[in-house]
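Engineer: model this:
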Amino acid sequence: MCQQKPKAVITDADAAMIGAIGEVFSGVSHRICSFHIEKNMEMHLPNKSLNEFRTLYYTTSEQVFEVRWHAFYRKWQSPKTRIWMKRMYNKRKLWAAAYLSEGFWLGMKSNQRNESLNSCLHLHLDGEMTIVDMIMHYDNAIVRLRENEAHDDCTASQTTPVPITNFRELEVAAAKIFSPPVFYIIQGELSKIGGIEILEKMQAGDSNIFIVAWRNHVRTSFYVEYRPKEAEIIRNVLQQEG
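Structural biologist: Below you'll find the predicted structure:
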């Protein structure tokens, strides 16, 4: 990693790991894997409450989250769920979207790459293997992974994605920074922006508040908070990269 810290870390909810990351990677954004949260939800909460808990997971405003959480706690807390719910509230800054907006996630909410790597390495393993057979299997699996990564790296360095949205400058800047798979995720999000309509605009201190909706579905609106200072930082970074 050339002595560079990662911009973001996704792990399970292990307390020792959370403490270690906070000490070694101070200042790095850290979140709990959504897959593990889902598994814990199913273990600790009644089935009827799961969808309501998921709305907490995706709530983007801290104020709204606090109101919804306390309402959720009063409704569903019981001797069986009380301890787990208090533990999740104490860790809310590691899993609730309202507290993770400053992180560099690129749409990732789970440690899916780690899980897929484990799956690849454990493929075709069985209890009849000797130590030598197991080591040879792992070596072969790693060779295949490195060949695939080298092919993807060559493709990324020798090709340039084609801009297709009305935000050509953003696409060109993103194409220089991100790998093709990540770029196409961003391109898809940019293409969706064209279908959004601003219904109302408000000023709140240093922030601009927008109420937006899809043009073909205006009955459902969304609350968006825009901070110009943060946008200026992003713009400066893009200009330096360009």
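Engineer: switch to C-alpha atoms for all contacts and neighbour counts from now on
Structural biologist: Fine.
Engineer: Now do the strands in the protein.
Structural biologist: Counting by DSSP state E, residue ranges of the strands within the chain are 8-11, 29-32, 196-204, 207-214, 217-226.
Engineer: which helices and strands does the helix of greatest length in the chain pack with?
Structural biologist: For the chain, the helix that runs over the most residues, judged by DSSP state H, is helix 131-158. The elements that helix 131-158 packs onto, with contact taken as 3 or more C-alpha pairs under 8 Å, 6 or more residues apart in numbering; DSSP states H and E, are helix 112-122.
Engineer: what's in contact with the helix it packs on?
Structural biologist: Outside of helix 112-122, the residues that reach it under the criterion C-alpha atoms under 8 Å, 6 or more residues apart in numbering are 138, 141-142.
Engineer: one more, for comparison:
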Amino acid sequence: MQNGIKHLGNLMKDGSHFLTDFKRCMYGIDDETEFEEAWSRLLAKYNVHENTWLQSTYSIKEKWVACYMKKTFMLGMRSTQLSESVNSDIKSCMKPDLNIMQFLKHFERVLEDKRYNELRCEFELLI
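Structural biologist: Just a heads-up that it's a prediction; the model follows:
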């Protein structure tokens, strides 16, 4: 969303509803066909078919559109939150003087913790 505002801020001026329509495409649609239709309407309504940022963003829609990610278990986080969470976990246990083996051990521990949390959440859903 922050990148969208940065790259598309000019479309959000003077009472425009672009941001509302864009957010709806991102978070408010549960069906892939409905998303495709809403995306096409968004491009047509704001005449942004040629916008390169929107084109590249659309090409990776499986990573950010809610309806494409609904079959992926992510502990209630969006894809960017997952990567930020892993980055934070790795940084918290890293030191600049670690050799590659120490780094890999830390990295493996972070992954094991993430996997354990995922299994625990899945188990709790079954109870």
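Engineer: TM value for the aligned chains?
Structural biologist: Scored by TM-score structural alignment, normalised by the length of the second structure, the superposition of the two chains gives a TM-score of 0.59; 105 aligned residues with a C-alpha RMSD of 3.8 Å.
Engineer: re earlier: just the strands of the first structure: most buried one?
Structural biologist: The densest packing among these, expressed as mean neighbour count by mean count of other C-alpha atoms under 10 Å, is seen in strand 29-32 with a mean of 23.
Engineer: tell me, that strand lands on which residues of the second structure?
Structural biologist: Per TM-score structural alignment, strand 29-32 of the first structure has no counterpart in the second structure.
Engineer: Now do that strand: distance to the chain's middle.
Structural biologist: The chain centroid and the centroid of strand 29-32 of the first structure are separated by 9 Å, computed with C-alpha atoms, centre = their mean, to the nearest Å.
Engineer: same question, stretch 136-151 of the first structure
Structural biologist: In terms of C-alpha atoms, centre = their mean, the gap separating the centre of stretch 136-151 of the first structure from the centre of its chain is 27 Å.
Engineer: that older thread, tell me which of the strands of the first structure sits nearest to residue 188 of the first structure.
Structural biologist: Taking C-alpha to C-alpha as the measure, the strands of the first structure were each checked against residue 188 of the first structure, and strand 196-204 came out nearest at 13.6 Å.
Engineer: Give me the range in the second structure that the closest one lines up against.
Structural biologist: Residue correspondence for strand 196-204 of the first structure in the second structure, counting by TM-score structural alignment: none.
Engineer: Buried residues, whichever helix or strand residue 118 of the second structure is part of. List them.
Structural biologist: Assigning secondary structure by DSSP states H and E places residue 118 of the second structure in helix 100-126. Across helix 100-126 of the second structure, burial judged by 16 or more other C-alpha atoms under 10 Å covers 103, 106-107, 110, 114.
Engineer: hmm, back to that, format the strands of the first structure as a markdown table; extra columns: distance to residue 67 of the first structure.
Structural biologist: Formatted as a markdown table, the strands of the first structure follow (distance: least, C-alpha to C-alpha, whole Å):
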| stretch | distance to residue 67 of the first structure |
| --- | --- |
| strand 8-11 | 26 |
| strand 29-32 | 22 |
| strand 196-204 | 20 |
| strand 207-214 | 19 |
| strand 217-226 | 16 |
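Engineer: Would you mind telling me which of those is nearest residue 45 of the first structure?
Structural biologist: For those, proximity to residue 45 of the first structure was assessed by C-alpha to C-alpha; strand 29-32 is nearest, at 18.0 Å.
Engineer: The closest one packs against which elements?
Structural biologist: For strand 29-32 of the first structure, the packing partners by 3+ C-alpha pairs under 8 Å, 6+ apart come out as strand 8-11.
Engineer: in the second structure, what residues pair with the strand it packs on?
Structural biologist: The aligned range for strand 8-11 of the first structure is empty, by TM-score structural alignment.
Engineer: Tell me the gap between that strand and the middle of its chain.
Structural biologist: Between the centre of strand 8-11 of the first structure and the centre of its chain there are 9 Å (C-alpha atoms, centre = their mean).
Engineer: got the contact list for it?
Structural biologist: With contact meaning C-alpha under 8 Å, 6+ apart, strand 8-11 of the first structure is reached by 17, 28-33, 103-105, 109-111.
Engineer: Now flag whichever of the residues you listed is closest to residue 71 of the first structure.
Structural biologist: Taking C-alpha to C-alpha as the measure, residue 71 of the first structure sits nearest to residue 32 out of the contacts of strand 8-11 of the first structure, at 23.0 Å.
Engineer: Kindly confirm whether my reading is correct that the closest one touches residue 94.
Structural biologist: Yes. The pair residue 32 of the first structure and residue 94 passes the contact test of C-alpha atoms under 8 Å, sitting 5.6 Å apart.
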